[in-house]
Every structure is written in C-alpha cells, then in structure tokens.
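J.: What would the 3D arrangement of this be:
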Amino acid sequence: MSFLQFRDLSYSEQAAYFSAHRTYLARRYTAGFTVHLYYLGSFFCEEWICQTQNELRLLRPFTGTEQLLPYTELVHLPSL
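T.: Coordinates of the predicted model:
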C-alpha cells in the first residue's frame, strides 16, 4: 500500500493495516509520549502512546527523511 492510499483510509482501517504490516524500527520519548517508529513497506509510521494512560493516541505516517532526525540522535557509533 502506498502512503497516499494509507492516508486516505479511515482511522480504524489505518490501525488494522498498521497492525498487520508493520516492522518495528525504533523508540523515543517526548513530552509524555512513547513514540515507536515502524516501516510499512513504502513509508514510515509513528505510533504515539500516552505514557500516563498507556493508550494509542496517534498514528503519524510520513515519507520524508526529516521526520527521521529524532531517531538518528539515538544512534551512537564508536569512534573509528
């Protein structure tokens, strides 16, 4: 499925597709949320979980690399 096709689905359809086709990549924390990054074949999608209520609040699909920058800060490579 393409990013545009996914974006045009209803929220419940997005959630079903997301659950069936996601590949976990990374996790980060921000402002009361745990944010999981997944790859869905042709685009990325963030899953925003509220830390206090432990429930899904947002699925945020994207194709740009700028949205990946917060995850690159989590990568630490030893000096060569």
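
J.: going forward, measure contacts and count neighbours with C-alpha atoms only.
T.: Fine.

J.: buried residues in the longest helix seen in the chain?
T.: In the chain, with assignment by DSSP state H, the single longest helix is helix 11-21. With burial defined by 16 or more other C-alpha atoms under 10 Å, the residues of helix 11-21 counted as buried are Q14, F18.

J.: From P70, how far off is the residue nearest to L74 when sequence neighbours are not counted?
T.: Sequence neighbours aside, R28 is the residue nearest to L74 in space, at 7.9 Å (criterion: C-alpha to C-alpha, 6 or more residues apart in numbering). Counting by C-alpha to C-alpha, to the nearest Å, the gap from R28 to P70 is 8 Å.

J.: about what we covered before: what's the longest helix of the chain packed up against?
T.: In terms of contacts (3 or more C-alpha pairs under 8 Å, 6 or more residues apart in numbering; DSSP states H and E), helix 11-21 is packed against no helix or strand at all.

J.: Before we compare anything, build this one as well:
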Amino acid sequence: MQNERNDRGATYFYGLPYHEQLNLVWQRGMLIEARRIPGFWLHLYAVNTFFVEMWVCQRRYDVTLVRVLSNTDELEPYIDKISLKELV
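T.: The predicted structure follows:
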C-alpha cells in the first residue's frame, strides 16, 4: 500500500494544473538552492519525495517553467552548493 508521500509524487505533480503545481511547491517545498543562468534564476526545491526546479525570469520576476528533476544527473549543477544534511 502506498503512503501519502508516494501519493504526492512526481506523477501526481504533473497531473496538477500549473497554478496548483506552483502552490504545492510554495506551500510544501523546501528551497534547497538558487542559481543564475543568463535571464533566469533557477530555484531547486525538495517537494515530498522528489526535486523540482522553478525557472524565474529575471526581467519580469515571474515563473516561466516548473519541472521535476527526473534523474540524479540533473542535480549536478547544484551538488557543490547543497548539503543533504539540511534536508534531514
């Protein structure tokens, strides 16, 4: 039987409307790190049992993309900046 954490996984997240995805990240997510690329701030959140990257436009200050990081290779740009001890 699945517990509530698994019920709120990436599949559930992708099934939500965009504004509900944003609300879930802001209400239940833990900001892990932010980094900058040309034109965007990328915020990494831990949400339930997965990681979400939120792209914020530097010019308009709005969220343009929310995506689940589906494999550990996608965490590479953040690895040198985060401590997993903070998540426990």
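
J.: can I assume the residue nearest to L74 of the first structure sits in a strand?
T.: Yes - according to DSSP: H, G, I helix; E, B strand; the rest coil, R28 of the first structure belongs to a strand.

J.: Counterpart of it over in the second structure?
T.: In the superposition onto the second structure, R28 of the first structure corresponds to R35 when matched by TM-score structural alignment.

J.: Hmm, that match is touching Y45, no?
T.: No - contact between R35 of the second structure and Y45 fails when scored by C-alpha atoms under 8 Å: they sit 11.9 Å apart.

J.: between the two, who's got more neighbours?
T.: Under the criterion of other C-alpha atoms under 10 Å, the comparison of R35 of the second structure against Y45 puts Y45 first, with 22 against 13.

J.: Now for that one: which residues touch it?
T.: V25, G29, M30, L31, I32, E33, F51, V52, E53, M54 (C-alpha atoms under 8 Å, 6 or more residues apart in numbering).

J.: Tell me which helix or strand the fourth one sits in.
T.: What that stands for is L31 of the second structure. Assigned by DSSP states H and E, L31 of the second structure belongs to strand 30-37.

J.: Quick one: name whatever helix or strand follows that strand.
T.: Downstream of strand 30-37 of the second structure, the next assigned helix or strand under DSSP H and E is strand 40-47.

J.: mean offset of that following strand relative to the first structure (after superposition)
T.: With mean C-alpha distance after the TM-score superposition for the first structure, strand 40-47 of the second structure departs from the first structure by a mean of 0.4 Å once superposed.

J.: From one end of stretch 55-63 of the second structure to the other, what's the distance?
T.: With C-alpha to C-alpha as the measure, stretch 55-63 of the second structure spans 6 Å from end to end.
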